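*Asks:* pasting the structure only:
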């Protein structure tokens, strides 16, 4: 049992290590999706022009990049007149790749680890330059017309987050910790005395 457990843990370490040390520049691969699917997966959908883009760090394609949009219309969820949207710095890490100031149709999500009101978006989420046919598809998917954005600026301050390296290391440590606890629990269970007891006077 111990030898089998050791081999399994070693295999997990090698597999996770391969993920950690994988080339950072490997291309992002997006699975195609319809506009309706992008709308369904997004928490917020809005159109607007890109006001600014700022990258924290800049040494890795996965460093956070903050995009601040002047929101014109909101199709799903809520967004402020100036709305911050964070993504990876490069398309190699599935970050937004926007040419010019737009206008763009942005499909964004919320996340508990982001600053209050800030949204997240990525290369594969459907964000694209605004076009009439795309707007019609969004209207059909949401079943409502465009609404005005909320007042003020929300999530427009760039907060430096952990690099992709730190995230992967944290994931490895957490995964190995869970695996070790599971194995320890299994060993203790197997070593525990049996629960079945013979009744008095029992004979084989």
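*Replies:* Yes, it's here. Nothing here was measured: the structure is a model prediction, and the numbers come from that model.
*Asks:* going forward, measure contacts between C-alpha atoms and count neighbours the same way
*Replies:* OK.
*Asks:* Residue 95 is in what secondary structure piece?
*Replies:* Applying DSSP states H and E as the criterion places residue 95 outside every helix and strand.
*Asks:* ok, for it, nearest residue in space, not its chain neighbours?
*Replies:* residue 88 (4.1 Å; CA to CA, 6 or more residues apart in numbering).
*Asks:* How about residues contacting the strand or helix carrying residue 37?
*Replies:* Residue 37 is located in helix 35-41, with elements delineated by DSSP H and E. With contacts defined as CA atoms under 8 Å, 6 or more residues apart in numbering, helix 35-41 is touched by 45, 107, 109, 125, 126, 134, 137, 138, 141, 142.
*Asks:* before we move on, back to that, the residue nearest to residue 95 reaches residue 124, doesn't it?
*Replies:* No - using CA atoms under 8 Å, residue 88 is not in contact with residue 124, being 11.8 Å away.
*Asks:* which secondary structure elements does the helix or strand that comes right after the helix holding residue 37 contact?
*Replies:* Scanning forward in sequence from helix 35-41 by DSSP H and E, the next helix or strand is strand 44-55. Secondary-structure packing of strand 44-55 (3 or more CA pairs under 8 Å, 6 or more residues apart in numbering; DSSP states H and E): strand 64-76, strand 104-108.
*Asks:* Next one for the comparison:
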């Protein structure tokens, strides 16, 4: 009976681990880029800023990038001095290829496209290097500097911390079960 319980426990853990890493596929096809006016209207956030940090993430089976920006100017939806934008890895998932240290004009929508609800931008948006979007800046007019000073660098590492804690706890539970079963066998 105990062997059956142990067997089912290992099956359950194995199925849980297999189900935690599903294969996700996607494809990206963009029509013509919208105008700056229509993109401003459609977007939840429009700002210019410099990329401070880029982290790879696994959100609900999607490989994504979490990008922290130091906001220079804002036209819509952002009051903070730093903001996190989510995008895909690139290629078929529409992710934008941000480069750390570069300045961008970002048009972002609120979406759950890459897992949890967050500000998202993709290659089909007008987001691009700031130096290439001078026409957009003329249409947008003068932006406002952010009004709330924040530091989001610590939030980038929280997920990794929780993954380590969960892994450690799983090992402790498995080791405890193993030792209890071993002790039960020696008591017989």
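*Replies:* It's in. Predicted, not measured: the structure shown is a model, and the values here were computed from it.
*Asks:* Give me the TM-score for this pair.
*Replies:* Once the chains are laid over each other, their TM-score by TM-score structural alignment, normalised by the length of structure 2 reads 0.57; 132 aligned residues with a CA RMSD of 3.2 Å.
*Asks:* show me the contacts for residue 66 of structure 2.
*Replies:* 54, 55, 56, 57, 84, 85, 86, 87, 156.
*Asks:* got TSV for those residues, with distance to residue 30 of structure 2 and neighbour count too?
*Replies:* Below are those laid out as TSV (distance: CA to CA, whole Å; neighbours: other CA atoms under 10 Å):
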residue	distance to residue 30 of structure 2	neighbour count
54	24	18
55	25	12
56	24	15
57	24	20
84	24	21
85	20	21
86	18	30
87	15	28
156	29	18
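*Asks:* ok, those residues vs residue 96 of structure 2, which is closest?
*Replies:* Of all these, residue 96 of structure 2 sits closest to residue 87, with 6.1 Å by CA to CA.
*Asks:* which ones are touching that closest one?
*Replies:* Residue 87 of structure 2 touches 64, 65, 66, 67, 94, 95, 96, 114, 120, 121, 122, counting by CA under 8 Å, 6+ apart.
*Asks:* again, but for residue 74 of structure 1
*Replies:* Taking CA under 8 Å, 6+ apart as the test, what residue 74 of structure 1 contacts is 44, 45, 46, 47, 146, 147, 148, 149.
*Asks:* Ok, residue 77 of structure 2 next?
*Replies:* Counted by CA under 8 Å, 6+ apart, residue 77 of structure 2 has contacts 44, 45, 46.
*Asks:* now the lengthiest helix in structure 1: which residue numbers in structure 2?
*Replies:* Secondary structure of structure 1 read by DSSP state H shows that its longest helix is helix 164-191. Following TM-score structural alignment, helix 164-191 of structure 1 has no partner segment in structure 2.
*Asks:* Can you spell out which helices and strands pack onto that helix?
*Replies:* Using 3+ CA pairs under 8 Å, 6+ apart, helix 164-191 of structure 1 sits against helix 2-20.
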